[in-house]
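Student: Sequence and predicted structure below; questions after.
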Amino acid sequence: MADRLEFEKRLWDEGYQRVMGLDEVGRGCLSGPVVAAGVIFNEGTDIKAIRDSKTLSLEERNELCSIIKSESAFWTIKWCDPEEIDELNILWASIKAMQKCAEADGADPDYLLVDGNRFGSTIQPHTCIVGGDDRSMSIAAASIIAKVYRDEWMMNLHEDYPDYGWDTNVGYPTQKHFQGLKEYGITKYHRRSFKLRTEKERED
């Protein structure tokens, strides 16, 4: 079994006490925000069930989300909405959402573990880890609470916009989503900078 505390242990041994794992979800979606989360665990915390959110069932994610929130020293969720995504592009909107987590009131991280290979300019010490959501417990925890939050957000939006399949695809490109776009047009929650296969505006 992979040691998902390898990075945290090394940093704790070096004297860092508030190591924040950062991850985002929703980069590949056609609609909705890109959502990031940041999680800090107290030194020595080891919750072995935490792993990449994409490998967990809905029930497992929801259960772990509650455990993470109760067992962590700090957690936060931030996002960039479709307008910011269209303005910045999805990569920089994702980075901005993670930076918002690092700068959240009460966070005060002294080191950042970031999923991916880029984080932008910051004076904060950090390490980017490709595949970090399955190599770092802190990053995996962030991926879980971000996904639970975003999925619930999109499922709630489905109640008002039932034509795009957001209750199941949560904004990702699927046949149902493209069919809804073709028939009913773009909502204010769609990312206009993405290939939506329609120029049709929806009137609400």
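Tutor: It's in. Numbering: from 1, shown residues only.
Student: switch to C-alpha atoms for all contacts and neighbour counts from now on
Tutor: Fine.
Student: thinking D108 is in contact with A102, fair?
Tutor: Yes - using Cα atoms under 8 Å, D108 is in contact with A102, at 7.4 Å.
Student: Those two: who's more crowded?
Tutor: Counted by other Cα atoms under 10 Å, D108 and A102 do not tie: A102 has more neighbours, with 25 against 14.
Student: Hmm, A36 and the more buried one touching each other?
Tutor: No - judged on Cα under 8 Å, A102 makes no contact with A36 at a distance of 10.2 Å.
Student: another one to put next to it:
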Amino acid sequence: MKMTINEIKERLQYVTDYEDEFLLACQADERKGVQLAVKQWQKRQVAKQKLYDRYQRMNQLEENYATTYSLIAGIDEVGRGPLAGPVVAAAVILDQDKQILGLNDSKKLSLAKRVELFTKIKKEAVAVGIGVVSAEEIDKYNILGATKIAMKKAVSNLNKQPELLLVDAVQLQTPIPQETIIKGDLKSNSIAAASIIAKVTRDEMMVEYGREFPGYGFANNAGYGTKEHLEAMKRLGITPIHRRSFSPVKKYI
């Protein structure tokens, strides 16, 4: 008795080799549904290969330094531009024996993919550290200074001491050797992982702030100066999480 189309689709989920006997048998099956299932399998393999190729390309920095350093932390931040909320940084030491496919600049990923990768990173990374600096501290130290503080906090919150820091576009004052990488979240898996951890963490914080301070749309705009947010400041005034040193927040103080 022939397998049903659904049974074939289910079994193809576990096929990884183009020379697999079951796949070859499916290719010889003339039923349209089976041929469609084979085409879908082929598309998935192409997509997986692209993810693998990008992972390998973005792992060159880590591989180059791995001959000298075994614990390499990627560092990135999110939240430099918003009018409200903290700046959040993350430091991630990836396990080079565990590939996490799909890593990329967090801004280029969907919410669902960011959350999926966030969970994988937290589970499989050697260490993850997060640093949060409040709006009040941003006003005190300026956004660049606050960003550096958040990054150093993230490093200090790692449960393992890194031997090298790969930092996205910022130079830190630290005794730990470091490399500053421009657009690092597109060039390094470790930095990309840090960008995802920081982004998901901050977005979740802004959802909570949205509940605490309704009317500003924080859950949707993450504190950025959207039309809804600007109109809310004009109508409701500012909150304790607004950055008073930022324009146009200043005029509502």
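Tutor: Now that the structure is in, tell me what you want to look at. Keep in mind that this is a model prediction, so the values were computed, not measured.
Student: Just give the TM-score of the two.
Tutor: Overlay of the two chains. TM-score (TM-score structural alignment, normalised by the length of the first structure): 0.93; 199 aligned residues with a Cα RMSD of 1.3 Å.
Student: What lines up with A93 of the first structure in the second structure?
Tutor: Counting by TM-score structural alignment, A93 of the first structure lines up with A146 in the second structure.
Student: Then K78 of the first structure?
Tutor: In the second structure, K78 of the first structure lands on G131 (TM-score structural alignment).
Student: The helix or strand harbouring that match against the first structure, how far on average?
Tutor: For G131 of the second structure, the enclosing helix or strand under DSSP states H and E is strand 127-133. For strand 127-133 of the second structure, the mean deviation from the first structure after alignment is 0.8 Å (mean Cα distance after the TM-score superposition for the first structure).
Student: any idea whether the residue nearest the centre of the first structure is helix, strand or coil?
Tutor: Taking Cα atoms, centre = their mean as the criterion, E24 is the residue nearest the geometric centre of the first structure, at 2.4 Å. Three-state call for E24 of the first structure (DSSP: H, G, I helix; E, B strand; the rest coil): strand.
Student: so the longest helix anywhere in the first structure corresponds to what in the second structure?
Tutor: Ranked by residue count under DSSP state H, the longest helix found in the first structure is helix 137-160. Mapping helix 137-160 of the first structure onto the second structure (TM-score structural alignment) gives residues 189-212.
Student: Please apply the same query to stretch 183-195 of the first structure.
Tutor: Alignment of stretch 183-195 of the first structure against the second structure: residues 235-247, by TM-score structural alignment.
Student: List the buried residues of stretch 90-105 of the first structure.
Tutor: For stretch 90-105 of the first structure, a neighbour-count test (16 or more other Cα atoms under 10 Å) marks 90, 92-102, 104 as buried.
Student: As a markdown table, those with distance to G131 of the first structure and secondary structure would be great.
Tutor: Output for the buried residues of stretch 90-105 of the first structure, formatted as a markdown table (distance: Cα to Cα, whole Å; DSSP: H, G, I helix; E, B strand; the rest coil):
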| residue | distance to G131 of the first structure | secondary structure |
| --- | --- | --- |
| I90 | 18 | helix |
| W92 | 18 | helix |
| A93 | 19 | helix |
| S94 | 16 | helix |
| I95 | 16 | helix |
| K96 | 19 | helix |
| A97 | 18 | helix |
| M98 | 16 | helix |
| Q99 | 19 | helix |
| K100 | 21 | helix |
| C101 | 19 | helix |
| A102 | 20 | helix |
| A104 | 24 | coil |
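Student: Could you export those as TSV, including distance to N62 of the first structure?
Tutor: Output for those, formatted as TSV (distance: Cα to Cα, whole Å):
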residue	distance to N62 of the first structure
I90	26
W92	28
A93	26
S94	23
I95	25
K96	26
A97	22
M98	21
Q99	25
K100	24
C101	21
A102	23
A104	23
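Student: What is the most widely separated pair among those residues?
Tutor: Farthest pair in the buried residues of stretch 90-105 of the first structure (Cα to Cα) is I90 and A104. Separation: 21.0 Å.
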